[in-house]
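*Asks:* here's my sequence, what's the structure:
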Amino acid sequence: MKHGIVYYRPDEAARNVAFIKLLKLAAERAGMLLTLSMYPEDLSPDADFVIFRERNPKLARELEHAGHRLFNRAKINQIANDKFATFQLATFMGVPAVPSRLVESPDELDSYPAVLKTVDGHGGVEVARVLDEMEAGWFFTRFMDRRIIGQPFIESGAADVRLFMVGNELAGAVKRTGSSGFKSNYTLGGRVDPHMPSADMVRAAQRIARALKSDYIGVDFLLLPDGGFLLNEIEDPVGARSLYETSDVDIADVLMQHIRMKLNE
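*Replies:* Here you go, the predicted structure:
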């Protein structure tokens, strides 16, 4: 029997008790044993795989160098948690993306309103739409020790679509609409609805998944008024509360079946 570990930080493990239980049950159905670990030193060297559920590329690389097989790989964790690297990948792959560039001061912004983001922030908490140089200066002061990207403000009706990709296949999708402001993040109180993405959007997400050789990621697209879309972010690890609330897809089961297939290759 294959033995795997799902790795979370203690605080994130407490927030994700339900999903951890679903993963363990799905592992049993796939003929595997899955246990939880919250500290790197507790990871068994005999484990066949690790489901890595932390935003920590450095730790992911260390675990890989120690011989652990990670789902997702450290390289995916690195790119998904660097918004500028995500933009570079999309550009290289020919996937339409929100124009992004590294900036160090308000002088480097071409126009207002603009959007500023720390490159490694998540959950919409280190993102601001700035209307003028004063607001931009406040953001740079607050995050003076961080890398920051600047983007044009793109009207999307505070809506985006998240595609849940397991391997190269679409497992499900949701549309997220912000309750206020321009952010659509579900964790900030936004609305979530089931969504059927266009064939072009699915192909774009598959192109990203293939390039990364990813196992389980979220691919977020802004919806444009003309019906088009732009890649906004890649999520690793990606949370699935919105998918469970809007569909009957058991993403834990889909993921564990994928892992079993990869281990048997």
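
*Asks:* only C-alpha atoms for contact and neighbour calcs from this point on.
*Replies:* OK.

*Asks:* list the contacts for the residue nearest in space to the middle of the chain?
*Replies:* Centroid check for the chain by C-alpha atoms, centre = their mean gives E235 as the closest residue, at 0.5 Å. Neighbouring residues of E235 by C-alpha atoms under 8 Å, 6 or more residues apart in numbering: 80-81, 217-220.

*Asks:* out of the residues you listed, which is nearest to F143?
*Replies:* N81 (16.6 Å; C-alpha to C-alpha).

*Asks:* neighbours around that closest one, how many?
*Replies:* 23 (other C-alpha atoms under 10 Å).

*Asks:* P197 versus G228, what's the distance?
*Replies:* 11 Å (C-alpha to C-alpha, to the nearest Å).

*Asks:* with Y39 instead?
*Replies:* Applying C-alpha to C-alpha to Y39 and P197 gives a distance of 38 Å.

*Asks:* of those two, who's got more company?
*Replies:* P197 (18 against 11).

*Asks:* residues contacting A209?
*Replies:* If you count contacts by C-alpha under 8 Å, 6+ apart, then A209 has 165, 167-168, 215, 217 around it.

*Asks:* I'd like the structure of this one too, to check against the first:
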Amino acid sequence: MKGLLIYKREDYEKNISYAKMLVDYGKEEGLEIQCVCFEDMQMGMDQAGLWVMVEEERVQAIAFVINRTRESILGKQFEQMGIRVFNSSEVTYIANHKGYTHQFASGLGMKALQTMMFYPRFMDTTSVPFDYPFVVKSPEGHGGNEVFKVENRLQFEELLGCCDKEEWLIQELCKHVGEDVRVFVIGNEIVGAIRRYSKVDFRANYCLGGQIESYTLKVEQEELVRNLLRHLKCDYVGVDFIIDEKGEFIFNELEDAVGSRSLYTLQKVDTAKLYILHIAKALQMS
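*Replies:* A predicted model of the protein is given here:
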């Protein structure tokens, strides 16, 4: 059974070993996986229907796609062609715009920090409904990138002036900063959780120098994740929660194309193996 594993080139260069693991584990399960870069692809439609090309050759006779690009339009193209995509285009769409993510989670009743979308073209910095300092995020950022803390209106205006973006997401600052929990999900099931914390940054991301330790979810915390999974079937994601000053979970982000170096370091959970086993099982059942 043939399939494609698709990365953005920059991400592929950072994750070559992980991509190779997916390909090798795929062989063990009878899956022939070709790894390709998004920048080498084209997609479109004509009178015969939808098409995708890799290096100017039309994609044919594939059964599945592992989409690690964070591009929902790519996943939707393959789905419309009748090809199974991991993660689905719906997951990719929701997870890769923080505004859409918070709309979805808040619609499920998940506790969140006060958050609003800010559009510099027609909104004034005096219209922010909460006090400084607060957090400013790019809706499409990931891995802790393009996340800023602004202490006052001048800093906010300087940020808007130097970063030309159509929209931002702004969020009140949690009273207890620099600590969160990432829950890893494969095949719509929880496979592990880690606590991330930092004493030098309000962001706790491992890739930004944060510290990590294993975390055991409480029953009510597991139920928060399972509630989300009942409404959104996820093949492989990370669900992030801020821990407030009372120790309660506050929903923060849904991470598509999630990295798992921290989980393997602490718990030796081989997410590549688990992901391929899930994919093989899902394809057999389809």
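
*Asks:* and the contacts of E235 of structure 1 as JSON lines, adding distance to M32 of structure 1 and secondary structure?
*Replies:* Shown next, in JSON lines, are these (distance: C-alpha to C-alpha, whole Å; DSSP: H, G, I helix; E, B strand; the rest coil):
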{"residue": "A80", "distance to M32 of structure 1": "28", "secondary structure": "helix"}
{"residue": "N81", "distance to M32 of structure 1": "29", "secondary structure": "coil"}
{"residue": "I217", "distance to M32 of structure 1": "22", "secondary structure": "strand"}
{"residue": "G218", "distance to M32 of structure 1": "25", "secondary structure": "strand"}
{"residue": "V219", "distance to M32 of structure 1": "28", "secondary structure": "strand"}
{"residue": "D220", "distance to M32 of structure 1": "31", "secondary structure": "strand"}
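
*Asks:* quick check, nearest of those residues to K24 of structure 1?
*Replies:* For the contacts of E235 of structure 1, the nearest to K24 of structure 1 is I217 (19.2 Å; C-alpha to C-alpha).

*Asks:* how many neighbours does that closest one have?
*Replies:* 27.

*Asks:* now check structure 2 for the residue matching it.
*Replies:* Counting by TM-score structural alignment, I217 of structure 1 corresponds to V237 in structure 2.

*Asks:* picking that back up, please point out which of the contacts of A209 of structure 1 structure 2 shares.
*Replies:* Contacts from the contacts of A209 of structure 1 that recur in structure 2, judged by both residues aligned by TM-score structural alignment, their matches' C-alpha atoms under 8 Å, are N168.

*Asks:* which of the contacts of A209 of structure 1 sits closest to S105 of structure 1?
*Replies:* I217 (31.9 Å).

*Asks:* so how far is A240 of structure 1 from the closest one?
*Replies:* 10 Å.

*Asks:* same check on A14 of structure 1?
*Replies:* 15 Å.

*Asks:* ok, these two, which is more surrounded?
*Replies:* The neighbour count for A14 of structure 1 versus A240, taken as other C-alpha under 10 Å, is higher for A240 (17 against 11).

*Asks:* the more buried one maps to what in structure 2?
*Replies:* A240 of structure 1 maps onto S260 in structure 2, with residues paired by TM-score structural alignment.

*Asks:* now stretch 177-187 of structure 2: buried residues?
*Replies:* Within stretch 177-187 of structure 2, the residues scored as buried using 16 or more other C-alpha atoms under 10 Å are 177-187.

*Asks:* hmm, V183 of structure 2 is touching A193, no?
*Replies:* Yes: with contacts counted by C-alpha atoms under 8 Å, V183 of structure 2 reaches A193, the gap being 4.3 Å.

*Asks:* ranges for the helices of the stretch 1-150 of structure 2?
*Replies:* For the stretch 1-150 of structure 2, applying DSSP state H, counting those that start in this stretch gives helices covering 9-14, 16-28, 72-80, 89-95, 98-107.

*Asks:* and the shortest one, how far from structure 1 on average?
*Replies:* Spelled out, it's helix 9-14 of structure 2. Helix 9-14 of structure 2 differs from its equivalent in structure 1 by a mean of 1.5 Å after superposition (mean C-alpha distance after the TM-score superposition for structure 1).

*Asks:* buried ones in the longest helix anywhere in structure 2?
*Replies:* Counting residues, the longest helix found in structure 2 (DSSP state H) is helix 271-285. Neighbour counts over helix 271-285 of structure 2 (16+ other C-alpha under 10 Å) mark 271-280 as buried.

*Asks:* in terms of secondary structure, what does it contact?
*Replies:* helix 16-28, strand 179-186 (3 or more C-alpha pairs under 8 Å, 6 or more residues apart in numbering; DSSP states H and E).

*Asks:* any chance of these in JSON lines, plus distance to I170 of structure 2?
*Replies:* Listed next are those as JSON lines, based on distance: least, C-alpha to C-alpha, whole Å:
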{"stretch": "helix 16-28", "distance to I170 of structure 2": "33"}
{"stretch": "strand 179-186", "distance to I170 of structure 2": "18"}
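
*Asks:* K165 of structure 2: which of these is closest?
*Replies:* strand 179-186 (27.1 Å).

*Asks:* now the angle from that closest one to helix 271-285?
*Replies:* Strand 179-186 of structure 2 runs at 40 degrees relative to helix 271-285, counting by axes from the mean of the first three to the mean of the last three C-alpha atoms, to 10 degrees.

*Asks:* give the aligned range of strand 179-186 of structure 2 in structure 1.
*Replies:* Going by TM-score structural alignment: strand 179-186 of structure 2 matches residues 159-166.
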